[in-house]
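J.: Curious how this folds, go ahead:
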Amino acid sequence: MRRLRLCRVWLLSVSIGIGSLVGGTGCTSVRQVIGRELVPVQTEIELGQKLARQVEAEHRVLRDPALQRYVRFLAQPLIDQAWVDRPGIDYRLTVLDDDAQVNAFALPGGPMYVFTGLLLLADDEAEVAGVLAHELGHVVARHSANQLGTQFGVQLLMAIALGEAPEELAQMGAQIAGAGAMARFSRDDERQADDYGVAYTAAAGYDPGGLVTLFEKMGRLQSAPGTSIERFLASHPATDERIARIQRRVDRLGPGGERRAERYLEMTASLR
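T.: You can find the predicted model right below:
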């Protein structure tokens, strides 16, 4: 597996805002500049754990140990990349059983979820890897934590994390679980997560173009009946401009990376 620091991936491109070049000595550590540090890290982690319990009470966790292991295996090289940029986080991935939900999301502090509907839409490992790497980018850059800190206030989040505001926790958890996502991220947050997504998938040995092809599919299926794809697109709008921007990033990296379609279809056959 190629080992590639995020900032090295973009030596041929402009800075993504968090991993910029400093003189001729290399890259500023992502850990030095991530987020605005609105929410204390321990609060973020404890809040994420509590919200994860809420999500798993609202949604059915897939009862297929083999498929759970496979999806986590698929994600592990991406998590290894995220760990370099933000260590000390439990990046825990769980598959939720809902074929109508074409969605994936990450909570503050590391818990991540992908619905079976998204696994069914994808045709290969690279497409799933692109989305998961994007969600990892939100965790690494602390987008979810800072978003909640801005929305609810840091003091309330600290109280929830300490178990002192159970009603507010229930309301927040129900809101996130019901939407199957965090609230809509800013355009800058989405671009930053896209950049992480492309960088992490490439560094992990996947074809980074997987994120492009999956977003293109989502755009085509947006109006299809019987799916909840609009929930993902509401917080991750797949506009033509955004897809083109991701494609430019991919093009700068040049050809390479694995799609692994045959193995993916074999391992997810139980869903089909």
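
J.: alpha carbons only for contacts and neighbour counts from here, please
T.: OK.

J.: Can you mark which positions in the top helix by length along the chain are buried?
T.: Scanning the chain for the helix with the most residues, using DSSP state H, yields helix 65-85. Residues of helix 65-85 classed as buried by neighbour count (16 or more other CA atoms under 10 Å): 67-68, 71-72, 74-85.

J.: Which residues outside it are in contact with it?
T.: Residues outside helix 65-85 that contact it (CA atoms under 8 Å, 6 or more residues apart in numbering): 4-6, 29-31, 62, 89, 91, 93-95, 125, 129, 132-133, 136-137, 140, 200-201, 203-204, 267-268.

J.: Likewise for stretch 174-189?
T.: 54-55, 58-59, 103-107, 138, 143-144, 147, 231-232, 234-236.

J.: another one to check against the first:
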Amino acid sequence: MQTLAVPELIDTPAPGRLGMLRHWRPWRQAALVALACAALVAGWQLARPLVAEQLAEAVPPALEARLGQGMLRELDRHTLLPSELSDGRQARISAAFASLQAPHEGAPRRQLLFRSGHAGAAAFTLPSGDIILTDQLLLALPDDGAVLAVLAHELGHQQRRHMLRRLVREAILPAGAAIVLGDTDWLVASVAARAPQLAWPLQAEIEADQYAADLLEHNGLSLRNLAELQETLAGTDGPQRAYLAIHPPCAERLAQQRERSAL
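T.: Model prediction:
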């Protein structure tokens, strides 16, 4: 039995429906593009920390040192001024810091530099191992024991390469270019001014505290200086508040420091 084709029964859109489809097609394409862009942005946000971590691991020591030296030149040009502390006090603190023996193998590079200027009460470490200590912070600290606690903490940041990792995370493209081309000028220009104002996340501060405690304990120095340092600075007003802004104290850090100093 033959089946007759009935053209009228073919599912052909009506003219009005065709017009509607033509009207909605650009909107549908735009929605698909928007969804694709949103997916790319979300994927990049998820992948960015991993990419930054891999880039930081790929930075060779020579390039890391050159980056820190370039940052120091920029900071000395625009932000920092020569220290006004007496030569005697600078020499005493430098000698005490230099005498500290690393608690673990693979001691990080370190060089203590005294500065003053617009950074305020600050202590921070550059990827080259240059540790900047400002006059304003030194004048706010009660004694040389507290100064060594600050420096030990900064050395903890250097040992874990926190500054390098943070700078790479905030400037991935310049960091990638620096690794490929071996030229840090673009990266220095992107990140140098941020170094004195970078506030550290809790995990980075805890890691730096742990290294500082190991360092002080290894050298027979009191661990109480770490906890007392935060308590002293947090309990007063003045230029030291700038230091607390980039090294925020918190109950968890204080609890860990008190627990360890009580052992």
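
J.: picking that back up, inside strands: which ones of the contacts of stretch 174-189 of the first structure?
T.: If you go by DSSP state E, the contacts of stretch 174-189 of the first structure have 104-106 in strands.

J.: Include neighbour count and distance to residue 162 of the first structure when you put these into JSON lines, please.
T.: Formatted as JSON lines, those follow (neighbours: other CA atoms under 10 Å; distance: CA to CA, whole Å):
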{"residue": "104", "neighbour count": "25", "distance to residue 162 of the first structure": "27"}
{"residue": "105", "neighbour count": "25", "distance to residue 162 of the first structure": "24"}
{"residue": "106", "neighbour count": "27", "distance to residue 162 of the first structure": "21"}
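
J.: Mind putting those residues into JSON lines with distance to residue 183 of the first structure?
T.: What follows is these, written out as JSON lines (distance: CA to CA, whole Å):
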{"residue": "104", "distance to residue 183 of the first structure": "13"}
{"residue": "105", "distance to residue 183 of the first structure": "10"}
{"residue": "106", "distance to residue 183 of the first structure": "11"}
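
J.: so, if you compare those residues, which one comes nearest to residue 243 of the first structure?
T.: Checking those against residue 243 of the first structure with CA to CA, the nearest one is residue 104 at 17.8 Å.

J.: element containing the aligned partner of residue 93 of the first structure in the second structure, please.
T.: Using TM-score structural alignment, the equivalent of residue 93 of the first structure in the second structure is residue 112. Element membership of residue 112 of the second structure, judged by DSSP states H and E, is strand 111-117.

J.: nearest residue to the alignment partner in the first structure of residue 142 of the second structure other than its sequence neighbours?
T.: Applying TM-score structural alignment, one finds that residue 142 of the second structure aligns to residue 123 in the first structure. Of all residues not flanking residue 123 of the first structure in the chain, residue 261 sits nearest, at 6.1 Å (CA to CA, 6 or more residues apart in numbering).

J.: which ones are touching the one you found?
T.: With CA under 8 Å, 6+ apart, residue 261 of the first structure has these contacts: 123-125.

J.: Tell me the spacing between it and residue 115 of the first structure.
T.: 19 Å (CA to CA, to the nearest Å).

J.: cool, residue 148 of the first structure as well?
T.: 23 Å.

J.: what about these two, which has more around it?
T.: Applying other CA atoms under 10 Å to residue 148 of the first structure and residue 115 shows that residue 115 carries more neighbours, namely 24 against 20.

J.: Touching, that one and residue 105? I think so.
T.: No. Under the criterion of CA atoms under 8 Å, residue 115 of the first structure makes no contact with residue 105, lying 9.1 Å away.

J.: Skipping adjacent residues, who's closest to the equivalent of residue 156 of the second structure over in the first structure in space?
T.: Aligning on TM-score structural alignment places residue 156 of the second structure opposite residue 137 in the first structure. Spatial nearest neighbour of residue 137 of the first structure, chain neighbours left out: residue 193 (4.5 Å); criterion: CA to CA, 6+ apart.

J.: Contacts only, for that neighbour.
T.: Neighbours of residue 193 of the first structure in contact, by CA under 8 Å, 6+ apart: 134-138, 141.

J.: For residue 45 of the first structure, see how far away it is.
T.: 19 Å.

J.: Residue 76 of the first structure now?
T.: Taken as CA to CA, the span from residue 76 of the first structure to residue 45 of the first structure is 20 Å.

J.: Map residue 221 of the second structure across to the first structure for me.
T.: So residue 221 of the second structure corresponds to residue 206, using TM-score structural alignment.
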